[in-house]
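Sequence and predicted structure are below.
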Amino acid sequence: MNTRTLFLGIDCGTQGTKALILDSHSGQVLGLGTAPHTLTQGEHGRREQDTEQWLQALTTATQRALTQAGVSGQQIQGIGVSGQQHGLVLLDKHGEVLRPAKLWCDTESAPENRQLLEWLGGETGSMQRLGLVIAPGYTVSKLLWTKIHHPQVFAQIAHILLPHDYLNYWLTGRCCSEYGDASGTGYFDVRSRQWDLDILRHIDPDRRLEQALPELIESHQPVGGLRPQIARLLGLNPDAVVSSGGGDNMLGAIGTGNIEPGIITMSLGSSGTVYGFDPQPQVSPDTSVASFCSSSGGWLPLICTLNLTNVTGAVRELFGLPLDAFNQLASQAPIGTEGVSLLPFLNGERVPALPDASGSFQGLTLANMTQANLCRAAIEGTTYGLRYGLDLLRQNGLQSHTIRLVGGGSKSPLWRQIVADIMNTPVVCTEQSEAAALGAAIQAAWCVGAGRQTLAQLCQRCVRLDHAGETLPEAANLLAYEHFYLRYRQQVAALTE
């Protein structure tokens, strides 16, 4: 008897879209499909994407996932969408996209962010009002930037959506947002879980922006059914339900089973994130900690570094190295890379808060300037930024006996060992490294109410840990890394001065 209960999870990231087919009855991932995006980069930190690429990639990735799974799209009962946080998608009254989406890593609106932060009363005022400190890359400064630099676009705004909201709109025709992703906009109070309309009225006294806000829904609520033409295009069951979805970190939490206190998830992707679950809105006194809402009914204190595999990838491309060769070279260098260090702030940085910083190799001599040292310095330097963030979370009461590691960097045994040693914490990967896509599929199963299971029951069945690959800190390495992490902290302190 066929007892499969199939769900489709979509994750629209910076570099591409992933689609995943989950059988929630067995907990097995049956198929995975991917399709790439390109990034438009310009002066002053511009990072944008054409939303049409997202739609094409979603279509392609879905077909590839169904093919790999060997199942018909007509069997899919629900769809969940994860999207990169903070991005801005603007629609006109006809539902047409007005301009390319500005992304989380776009820092072109940093001057506007400073202007808004000043209006809020600085970091203290922002914390008191919103429960977090707005940062360059958050959605709110992109709205003011659009008003200043593209007034003709601003005048046509009818809908303000985040990337995952936009994909849900394309699938269903309904504009709405859920609390987790909404909490990263900068015009949302994370404690009361409501839009902050005053900051939007400050940007636009005519109140068009507040009228363009999507409806807020709970994480377990569906957005709706598929539009018939989209069901035909994707070859999916026209009765499939689209769940609320969420931001990539929020659904990555579900995809790693991080829905109760005591678990830390660390993502080694283009950016680096570290987060844990909290049942209460504990607003951190540390301005670098974002006390976002989760997409599982609680809160998700989080830190984000803007520089991770984008930095190791840049060093790898500089030397023309395939990934295996890069890892092999890095493994040949000693801890601390013979005095070479990399401050990896190629995108500026959010944690530590250095939006205008640039990257630099330090400590170079004729004797230590080798490819091996530079490759390892890229891994160590980016990982120190995650340690900096983890220290902040731990100071605010989040504890864990293990770190659940996801993202592209987690596939490297060398990087896993470096994380375990620098954090002095055991590291375990999930069997499914595409945690956000898996979390989206699990959330869809929860939303549809398959078997009336709780989210915890679904995560217990569908989130599987790779215990064979568990990596423990090596005692001999801990002291050495503490020394070099202290050097990193001193270098960062010199920059902030």
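Received it, and whenever you're ready, just let me know what you need. Residues are numbered from 1 along each chain as shown.

When you work out contacts or count neighbours from here on, use the C-alpha atoms and nothing else.
Will do.

the helices in the stretch 151-300 of the chain, which residues?
For the stretch 151-300 of the chain, applying DSSP state H, counting those that start in this stretch gives helices covering 151-154, 163-172, 179-182, 197-203, 208-211, 228-234, 248-255.

which stretch among the ones you listed comes nearest Val89?
Of all the helices of the stretch 151-300 of the chain, helix 163-172 sits nearest to Val89, with 6.5 Å by CA to CA.

before we move on, back to that, dump the helices of the stretch 151-300 of the chain to a markdown table, plus mean neighbour count and distance to Ala468.
What follows is those, written out as a markdown table (neighbours: other CA atoms under 10 Å; distance: least, CA to CA, whole Å):
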| stretch | mean neighbour count | distance to Ala468 |
| --- | --- | --- |
| helix 151-154 | 15 | 53 |
| helix 163-172 | 25 | 34 |
| helix 179-182 | 29 | 33 |
| helix 197-203 | 16 | 50 |
| helix 208-211 | 18 | 51 |
| helix 228-234 | 14 | 37 |
| helix 248-255 | 30 | 19 |
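
Turn those helices into JSON lines, columns for distance to Ala35.
Converted to JSON lines, the helices of the stretch 151-300 of the chain look like this (distance: least, CA to CA, whole Å):
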{"stretch": "helix 151-154", "distance to Ala35": "30"}
{"stretch": "helix 163-172", "distance to Ala35": "15"}
{"stretch": "helix 179-182", "distance to Ala35": "23"}
{"stretch": "helix 197-203", "distance to Ala35": "35"}
{"stretch": "helix 208-211", "distance to Ala35": "33"}
{"stretch": "helix 228-234", "distance to Ala35": "14"}
{"stretch": "helix 248-255", "distance to Ala35": "17"}
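
second one coming, line it up with the first:
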Amino acid sequence: MTTTKLFLGIDCGTQGTKAIILDAVSGQVLGQGAAPHTMISGANGRREQDPQQWLEAFALATRQALQAANVDGQDILGIGVSGQQHGLVLLDDQGEVLRPAKLWCDTETSPENDRLLSHLGGEQGSLERLGVVIAPGYTVSKLLWTKEQHPVVFSSIARMLLPHDYLNFWLTGRACSEYGDASGTGYFNVRTREWDLQLLRDIDASGRLQAALPELIEAHEAVGTILPAVAEQLGLNRNARVASGGGDNMMGAIGTGNIQPGAITMSLGSSGTVYAYSDTATVSPDASVATFCSSSGGWLPLICTMNLTNATGAIRELFALDLPRFNDLVAQAPIGADGVCMLPFLNGERVPALPHATGSLHGLTLDNLTQANLCRAAVEGTTFGLRYGLDLLRRNGLQILRICLIGGGSKSAVWRQIVADIMNTPVICTEQSEAAALGAAIQAAWCTASADGEQDSLEDLCQRCVKLDASSETLPIAANVAAFQQAYERYQQHVATL
């Protein structure tokens, strides 16, 4: 009788790739690994990465995780991949990458997005047709941009994949996508769960883009088994099944057990995201709410802010502060940072919808211009953006019992308290902070069970494998809630001037 069932979960994010080894029987994470990525940046909002880096980071993080878990790669039964959403990976007919992948945080394609949006009939037309309002970060504007700026590359496109689709293609040789990640392309209808082929024909009448689309599979379906050469390179079992995988938000939902109504996951990463589970495709009339499909068979109403730990990190670098010192300074400053308000829109912003905005500081005086206040203002400003998004979800009728906090920022006790107070909602973290990698491993166990005809449901797996960290539970403090409400209103007034 097998006492362990081992799965590899991979999360290929903007800053790096994380790997975890999960025993789906005990629900324990046995080992982890991580490897960094670098970004290609330009002053015009260009944000790109070389997909070759992802493959190298995948291999390195996997080796580290296997070593940390002290397990043999031949015992891995399945692999699940979580990827940063919206990125565009273009391949030629040999399966070779044609140019660096444009990422979710790239705003160079804003003009193309504006033109596509007006072609769809504005925000309302986009909502009616696709169920989402396309934004500059989405994949569709990257296609139009490529056609106009790189016609030779465009004429060579044989496949167009999202980052996690590309990793699955590298692992298995099969090009597929699942509904969750596909929802963020801008050429997919979230209500009918189908590609919008007409929109691709409008971009290019030749039919080239339609032919380059991956096939769509269900969340519980495996893509296939790992290619022998890749299995050898990674030191993994060549019979290991590769799960459908998904976008990092969809996998983060699984990794926090957010697969039924009432739960909210909030991620404090490079970007900030807030999402809930819904079993119906209730499309919000608000353009900022993306009603994506989930990777668990339902929908995932979601808001995403473009600036979070990138903004707090910029302040830390400016003052050469390590994390503990930064957190100390945040805790020293009062709520509202003595009137200092930061609009942290260093990357432009999606929620609120200000793609061309830049960061700014307001309310500075000779008395309040301190390191502590600037650190505090960065944390408060980024968290106010999430509050704005959470209010949109609440207006959409979503019930919120508590917030499950993930991402780098969730490790800070002072930030957890700030979130609980600003949102006026209890906050708790999962024991496993790499929720997307955990979700990918859980989904791999689900796909493998489905393929083997076993009865291990996603609910069963989440119950066993998603563990809440009771010591992290943080309740809102009434006096703080009232003080933050005033500071939040001040933030909204500053945003209104933009």
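Alright, I've got the coordinates. Being a predicted model, the structure only gives us computed values, none of them experimental.

circling back: out of the helices of the stretch 151-300 of the first structure, which gets nearest to Cys293 of the first structure?
helix 179-182 (4.5 Å).

and Thr62 of the first structure, which of the helices of the stretch 151-300 of the first structure is closest to it?
helix 228-234 (7.3 Å).

Ile10 of the second structure: neighbouring residues, count only.
Neighbours of Ile10 of the second structure under the rule other CA atoms under 10 Å: 33.

Nearest to Asp324 of the first structure among the helices of the stretch 151-300 of the first structure would be which one?
Of these, nearest to Asp324 of the first structure by CA to CA is helix 248-255, at 26.1 Å.

Tell me the residues of the second structure aligned with that closest one.
Under TM-score structural alignment, the counterpart of helix 248-255 of the first structure in the second structure spans residues 248-255.

Mean deviation, that stretch versus the first structure?
Comparing stretch 248-255 of the second structure with its match in the first structure after superposition yields a mean distance of 0.2 Å (mean CA distance after the TM-score superposition for the first structure).

Tell me the secondary structure at Thr425 of the second structure.
coil (DSSP: H, G, I helix; E, B strand; the rest coil).

Make sure it is actually in contact with Leu405.
No: Thr425 of the second structure lies out of contact with Leu405 (CA atoms under 8 Å); the separation is 11.5 Å.

And those two? Which one has more around it.
Applying other CA under 10 Å to Thr425 of the second structure and Leu405 shows that Leu405 carries more neighbours, namely 26 against 18.

secondary structure class for the aligned residue in the first structure for the more buried one?
Using TM-score structural alignment, the partner of Leu405 of the second structure in the first structure is Leu405. At Leu405 of the first structure the chain is in strand, as set by three-state DSSP.

Leu405 of the first structure reaches Gln432, doesn't it?
No: Leu405 of the first structure is beyond contact range of Gln432, at 10.5 Å (criterion: CA under 8 Å).

so what's the match of Leu405 of the second structure up against?
Thr265, Met266, Ser267, Leu268, Val427, Val428, Cys429, Thr430 (CA atoms under 8 Å, 6 or more residues apart in numbering).

residues in contact with Gln233 of the second structure?
If you count contacts by CA under 8 Å, 6+ apart, Gln233 of the second structure has them with Ala59.

Give the buried residues for the lengthiest helix in the first structure.
Counting residues, the longest helix found in the first structure (DSSP state H) is helix 371-395. Counting neighbours by 16 or more other CA atoms under 10 Å, one finds that the buried residues in helix 371-395 of the first structure are 371-390, 392-393.

Packing partners of that helix?
strand 272-276, strand 299-305, helix 309-318, helix 323-332, strand 341-343, helix 413-423, helix 475-496 (3 or more CA pairs under 8 Å, 6 or more residues apart in numbering; DSSP states H and E).

What's the match for Gln490 of the first structure in the second structure?
Using TM-score structural alignment, the partner of Gln490 of the first structure in the second structure is Gln493.

Good, wrapping up.
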